[in-house]
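**Student:** Sharing a model prediction with you, sequence too.
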Amino acid sequence: MTNTASWLLLIVAGFLEIAFAIGLKSANGMERPWLLAGTFAVLAGSLSLLTMALRVLPVGTAYAVWTGIGAAGTALVGMYWLGDGVSFWRFFWIGLILLSVAGLHWGA
């Protein structure tokens, strides 16, 4: 597998991490077990792609990028669709997360 393909898998895994976090919120605990089951299927997909990317990428960088995409993306989705608070500072800190993730990619 090429380095570029590994980064692509990692990015997709990060987006699945966002879907996992939003799925947990949407499942509302155990009130929607079918949604919870789907959420864990998404998590399995995310972990599978992360595992494949780790064949080529350094573990520290890959894990930080995966969690960074998940954290920043989940915060943005929460603000846009779920009514989480919106402020300049939230965007500022999300921007720093994304800048850090990009820095890890450029430095790898």
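**Tutor:** Right, received. Where do you want to start? Numbers count the residues shown, from 1 in each chain.
**Student:** drop to CA atoms for contacts and neighbour counts, all remaining ones
**Tutor:** Noted.
**Student:** any idea which helix or strand carries the spatially most central residue of the chain?
**Tutor:** Nearest residue to the geometric centre of the chain (CA atoms, centre = their mean): residue 70, 2.2 Å. Under the criterion of DSSP states H and E, residue 70 resides in helix 59-81.
**Student:** Not counting its neighbours along the chain, what's nearest residue 64?
**Tutor:** In this structure, residue 64 finds its nearest non-sequential neighbour in residue 101, 7.0 Å apart by CA to CA, 6 or more residues apart in numbering.
**Student:** In which helix or strand does that neighbour reside?
**Tutor:** helix 88-107.
**Student:** hold the first one in mind and look at this next one:
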Amino acid sequence: MAWLWLVLAGLLEIVWATTMKLSNGLTVLGPTVVTIVLLIVSFGLLAMSFRVLPAGTGYAVFTGIGAVGTVIVGNILFDETMTGMKLLFIATLLIGVVGLKQVTGGESA
């Protein structure tokens, strides 16, 4: 269950990072409220995963999911530039996240 909580936390990180962008620096009420609520839920799920998973692994996977997902969403929704180097580093992050999952003991998703 810990890996499930961790993946959900990472996916919510993508959403709250996106709504934070939409909040225009936390100046637009609707997206700001959504950002804060999802941030709290996301960190709550991360904390639940830490009951079983090592903190370093959990946090690395959490931020990896969030970073990769947010870059992809930024590219799709906000026309942010996607270069070959960005793709290379996104692939590197993905390899790291999958690798950490493979080498970390504990509960499986």
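**Tutor:** Received the coordinates, thanks. Fair warning: this is a prediction, and the values are worked out from it, not measured in the lab.
**Student:** Any idea what the TM-score is?
**Tutor:** TM-score of the superposed chains, computed with TM-score structural alignment, normalised by the length of the first structure, equals 0.92; 104 aligned residues with a CA RMSD of 0.9 Å.
**Student:** re earlier: the counterpart of the residue nearest to residue 64 of the first structure in the second structure: neighbour count?
**Tutor:** Using TM-score structural alignment, the partner of residue 101 of the first structure in the second structure is residue 97. Using other CA atoms under 10 Å, residue 97 of the second structure has 19 neighbouring residues.
**Student:** Isn't residue 97 of the second structure up against residue 60?
**Tutor:** Yes: using CA atoms under 8 Å, residue 97 of the second structure is in contact with residue 60, at 7.3 Å.
**Student:** sorry, back to before: tell me what the helix holding residue 70 of the first structure is packed against?
**Tutor:** Packing partners of helix 59-81 of the first structure (3 or more CA pairs under 8 Å, 6 or more residues apart in numbering; DSSP states H and E): helix 3-27, helix 33-53, helix 88-107.
**Student:** Please report how far residue 58 of the second structure lies from residue 40 of the second structure.
**Tutor:** Per CA to CA, to the nearest Å, residue 58 of the second structure is found 17 Å from residue 40 of the second structure.
**Student:** Which one's more surrounded, the two?
**Tutor:** For residue 58 of the second structure versus residue 40, neighbours defined as other CA under 10 Å are more numerous around residue 58 (25 against 16).
**Student:** Map the more buried one across to the first structure for me.
**Tutor:** In the first structure, residue 58 of the second structure lands on residue 62 (TM-score structural alignment).
**Student:** next one: residue 67 of the second structure
**Tutor:** The alignment partner of residue 67 of the second structure in the first structure, by TM-score structural alignment, is residue 71.
**Student:** Please name the residues that touch its match.
**Tutor:** residue 18 (CA atoms under 8 Å, 6 or more residues apart in numbering).
**Student:** Same check on residue 84 of the first structure?
**Tutor:** residue 78 are the contacts of residue 84 of the first structure under CA under 8 Å, 6+ apart.
**Student:** before we move on, what SS does whatever residue of the second structure lines up with it have?
**Tutor:** Under the alignment by TM-score structural alignment, residue 84 of the first structure pairs with residue 80 in the second structure. Here residue 80 of the second structure is recorded as coil under DSSP: H, G, I helix; E, B strand; the rest coil.
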